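**Student:** Need the 3D shape of this:
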Amino acid sequence: MSLKQSLVAAMVGALAACSTPVSQAPATPVPTPREAPAGASGSAPPAAPAPAGPPIEREAARWQPVSWRELPGWQADAPLHAWPALLASCARPAPGWAAACASAKALASPDDARVRAWLDATLAPYRVTAHDGTAQGLITGYFEPLVAASRLRSKRYAHALYAPPHELAQHKPWYTRAEIGSLPVARAALAGREIAWVADPLDALLLQVQGSGRLLLTEPDGRKQTVRLAYAGHNDQPYRSVGRWLVERGAFTLEQASWPAIKAWARANPQRVGEMLNANPRYVFFREQPLPDPAVGPLGAQGVPLTPGRSIAVDPRAVPYGTPVWLDTTEPEAWSATPPPARALQRLVIAQDTGSAITGAVRADYFWGWAEGAEERAGRMKQPLRMWVLWPKA
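**Tutor:** You can find the predicted model right below:
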């Protein structure tokens, strides 16, 4: 199971329901954009006539062949930064990619110029649209959380992260989140399945919505180590966004909805946190994995490690795993009554993940990684999007 294959969409997406990765969220409503994405209203140079040839029809998208000149900002990106992610995907190439991947692996001394030349010689660009021709969609963001945890329960660390109960596969749907917290039979099924304990129930929810994460874990002997939690299943209950639940109760507007806003509400209303959490019946289970190299990202749905800033989650019915994708969107900004001009986010990324909220043709979830600031940016990302795929030439 991928980083996003539990509930995924974006943090704001998933939590604000406003979408999780690999892994965990419901379909996300597209907000009314404050500003069109960079390049969507004239910032791209005039496109040359589209190349001859029919569009490629996918189950959930149509790819229209275009000129490289149509890709806004194409010449400004440093494609070498996406090269490691592309090579990682070539470890598990999509159908039609065998020759292109062999050529990529053979490229000597890659730099920006050589990579750009390889892309131009090997791949062709296609504009992604829905079957009805809609070319604008939504991008959200996700990240890999780092949460302090303890192997032992204590007054401080009182909220468990569980491995799947043994009966999970035979009992579908399994108990809801509220039932897990209240029914003796559900509690008994989870006895002894605790992986670790966290101090804040919102930390547990964060890990569940993102689908995976890192734990800074204190062992019983006081030793500390960092481990990874990977998605291992859920209770087969419907996902309900706590962000949407709060919006419906007037805590904030949909435009203001974000993970920071959810945390601020919880701090101000501690007596209602349980009620908020139980509004989401879905409950996610994990498995523990070692983390020998902290620089390596979690596995996405393609089965290869994700690269911060260069991996996205997509609907694989629209874009196959391993496909290079050109994004035309904007960077997330903190909500303001008078938002500043949006900064363009135009870059080459690789489709390597998916999530239950990531559905449709022009839909992506952008992996921000695990460094400082990733949570904030992922939590606020909910931008209009245009996208192009790069596919091996016939």
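
**Student:** all contacts plus neighbour counts: C-alpha atoms, from now on.
**Tutor:** Will do.

**Student:** Which helix or strand contains the closest residue to Arg151 other than its chain neighbours?
**Tutor:** The spatial neighbour of Arg151 that comes closest, neighbours along the chain excluded (CA to CA, 6 or more residues apart in numbering), is Ala196 at 4.6 Å. In this structure, Ala196 is located in strand 194-198 according to DSSP states H and E.

**Student:** what's downstream of that strand, the next helix or strand?
**Tutor:** Toward the C-terminus, strand 194-198 is succeeded by helix 201-210 as the next helix or strand (DSSP H and E).

**Student:** quick one, that following helix and strand 194-198 angle?
**Tutor:** Following axes from the mean of the first three to the mean of the last three CA atoms, to 10 degrees, one obtains 130 degrees for the angle between helix 201-210 and strand 194-198.

**Student:** what sits against Tyr175?
**Tutor:** Under the criterion of CA atoms under 8 Å, 6 or more residues apart in numbering, the contact partners of Tyr175 comprise 186, 235, 237.

**Student:** cool, Trp97 as well?
**Tutor:** 90, 392.

**Student:** and the gap between Leu205 and Pro392?
**Tutor:** According to CA to CA, to the nearest Å, Leu205 and Pro392 sit 40 Å apart.

**Student:** nope, Ala78 is what I meant
**Tutor:** Ala78 sits at a distance of 20 Å from Pro392 (criterion: CA to CA).

**Student:** what's the answer for Leu86, then?
**Tutor:** Distance of Leu86 to Pro392, given as CA to CA: 13 Å.

**Student:** Sequence B follows; please return its structure for comparison with A:
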Amino acid sequence: MISALRRAMGIACLIGGAMTATGAQSEISYSLLNFSQLDGWENDNHAAALDVFQKTCMDFDDPDWRSLCAAAKQQKPEAARAFFELLFRPVLIEDGQGALFTGYFEPELDGSRSRSSRYRYPIYRMPPEARNAGQWLPRREILTSGVMDGRGLEIAWVDDSVELFFLQIQGSGRVRLPDGSTIRVGYGGSNGHNYRSIGQELVRRGVYSIHQVSAQVIKNWVRRNPSDGRELLMHNPTYVFFREVRNVASSAGPLGAMNRSVTALRSLAVDPKYTPLGAPVWLEKDGDGKMRRLMVAQDTGSAIKGAQRADIFYGTGDEAGQAAGRLRDPGRMVVLLPIQRAYALLPEDI
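**Tutor:** The predicted model follows:
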């Protein structure tokens, strides 16, 4: 997956009336909707969503999902909307928490296969002794004790330690080499320490208010304050290691939690406790750049917790990063489930 740790800092770190299922987990409710109750449903590009759904639906194990996947493979683009309306039902899943949508992206860094005066900051593979350690050395010791030196664990060297820190948060990215080629890196493990948000730390110090903090604001502050900035990055003890990804086309997105490429503005990271990975999800994001579109739940993230919490994949590079970093909006998400599965969530007396 893109990373079990990425985005952990929390920046960016009914037919008629409602039909509610309550029980042992009374905080979770399921409301069956009509497609006519999905704001903007008729205006979306359903064929684009169908294409994304087809790319991961074969990974479902359950017979009902597999049957839907087989049917999806037979659909022509112009029949996409009818396919979803015929074989799915929209289900609003709520847990008492308000909806929150943020964004993520695949960063691009400048680097080299070898160290030089410009390219001084290493992207490391995971050391063998860290794999089964549970909790290994914290960030400070990894970077200052020399434990990584001379072991050939470097995948590449990059020219910006701040961008490298944020690469670890995203969990995957690309490195542009001097000859114009690129290396793609994916999440390879971590040192097992809990993430400490450097954004929250700046708020705690009174440097910024919570509404001012974004990835770009943090980067700018660290660069303006190099000594204090380096120490701020050490506030987070988590360290992410990488692996080189060779089997993904350069035109495709990074691998999500389903080990399939994610698609810009059609793939979501969700909490799989509430939303099945691979399921279509209707997104109604409010705020600036209102969004109404059918997406697919193809990824997860440690900060993505809750029935109405999701992260939108914005693509690759600086422009995608800027758009993702600004996003922190309310709205609503509705999961499309196979018909029998959707009705099974409702109370028997409905």
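
**Student:** Quick TM-score on the pair, please.
**Tutor:** A TM-score of 0.90 describes the superposed chains when it is computed by TM-score structural alignment, normalised by the length of structure 2; 339 aligned residues with a CA RMSD of 2.3 Å.

**Student:** circling back: from Ser114 of structure 2, how far out is the counterpart of the residue nearest to Arg151 of structure 1 in structure 2?
**Tutor:** Under the alignment defined by TM-score structural alignment, Ala196 of structure 1 is paired with Ala156 of structure 2. The spacing between Ala156 of structure 2 and Ser114 of structure 2, counted by CA to CA, is 7 Å.

**Student:** Between the two, which has more neighbouring residues?
**Tutor:** Ala156 (23 against 13; other CA atoms under 10 Å).

**Student:** picking up where we left off before, the residue nearest to Arg151 of structure 1 contacts Ala158, correct?
**Tutor:** No. The pair Ala196 of structure 1 / Ala158 is not scored as a contact, 9.5 Å apart, by CA atoms under 8 Å.

**Student:** Let's see the distance spanning stretch 187-206 of structure 1 from one end to the other.
**Tutor:** One end of stretch 187-206 of structure 1 sits 21 Å from the other (CA to CA).

**Student:** related to what we said a few turns ago, now do the contacts for the residue nearest to Arg151 of structure 1.
**Tutor:** Taking CA under 8 Å, 6+ apart, we find Ala196 of structure 1 in contact with 149-153, 160-162, 217.

**Student:** and if we set it to 10 Å?
**Tutor:** Contact criterion CA atoms under 10 Å, 6 or more residues apart in numbering gives 148-153, 157-163, 215, 217-219, 288 as the residues in contact with Ala196 of structure 1.

**Student:** And for Pro110 of structure 1?
**Tutor:** Going by CA under 10 Å, 6+ apart, Pro110 of structure 1 touches 80, 83, 104, 116, 118.

**Student:** That one maps to what in structure 2?
**Tutor:** The criterion is TM-score structural alignment: under it, Pro110 of structure 1 has Pro77 as its aligned partner in structure 2.

**Student:** That match and Pro338 of structure 2, how far apart?
**Tutor:** For Pro77 of structure 2, the distance to Pro338 of structure 2 under the criterion CA to CA works out to 20 Å.

**Student:** and what of Gly180 of structure 2?
**Tutor:** The span separating Gly180 of structure 2 from Pro338 of structure 2 equals 46 Å under the rule CA to CA.

**Student:** now Ser116 of structure 2
**Tutor:** Summarising the geometry, the distance separating Ser116 of structure 2 from Pro338 of structure 2, computed by CA to CA, is 55 Å.

**Student:** now Ala72 of structure 2
**Tutor:** Note on Ala72 of structure 2: its distance to Pro338 of structure 2, by CA to CA, is 13 Å.

**Student:** Identify the contacts common to these two.
**Tutor:** Overlap of the contact sets of Ala72 of structure 2 and Pro338 (by CA under 10 Å, 6+ apart) consists of 84, 87.

**Student:** who touches both of Ala156 and Ser114 of structure 2?
**Tutor:** 120, 122.

**Student:** how about the helices in structure 1?
**Tutor:** 11-16, 83-89, 98-106, 112-122, 177-182, 184-190, 201-210, 242-248, 259-268, 273-278, 374-380 (DSSP state H).

**Student:** Superpose on structure 2 and give me the mean offset of the second one.
**Tutor:** If I follow you right, that is helix 83-89 of structure 1. When structure 2 is superposed, helix 83-89 of structure 1 averages 1.0 Å from its matched positions, counting by mean CA distance after the TM-score superposition for structure 1.

**Student:** buried stuff in that helix?
**Tutor:** Going by neighbour count (16 or more other CA atoms under 10 Å), the buried part of helix 83-89 of structure 1 is 83, 85-89.

**Student:** got it, and the fifth one?
**Tutor:** For helix 177-182 of structure 1, the buried set under the neighbour-count rule, 16+ other CA under 10 Å, comprises 177-178, 180.

**Student:** so how far is Ala204 of structure 1 from Tyr162 of structure 1?
**Tutor:** Note on Tyr162 of structure 1: its distance to Ala204 of structure 1, by CA to CA, is 10 Å.

**Student:** Looking at those two, which has the bigger crowd around it?
**Tutor:** More neighbours sit around Tyr162 than around the other of Tyr162 of structure 1 and Ala204, counting by other CA under 10 Å; the figures are 22 against 18.

**Student:** and that one, what does it touch?
**Tutor:** For Tyr162 of structure 1, counting by CA under 10 Å, 6+ apart, the contacting residues are 190-197, 204, 232, 283-288.
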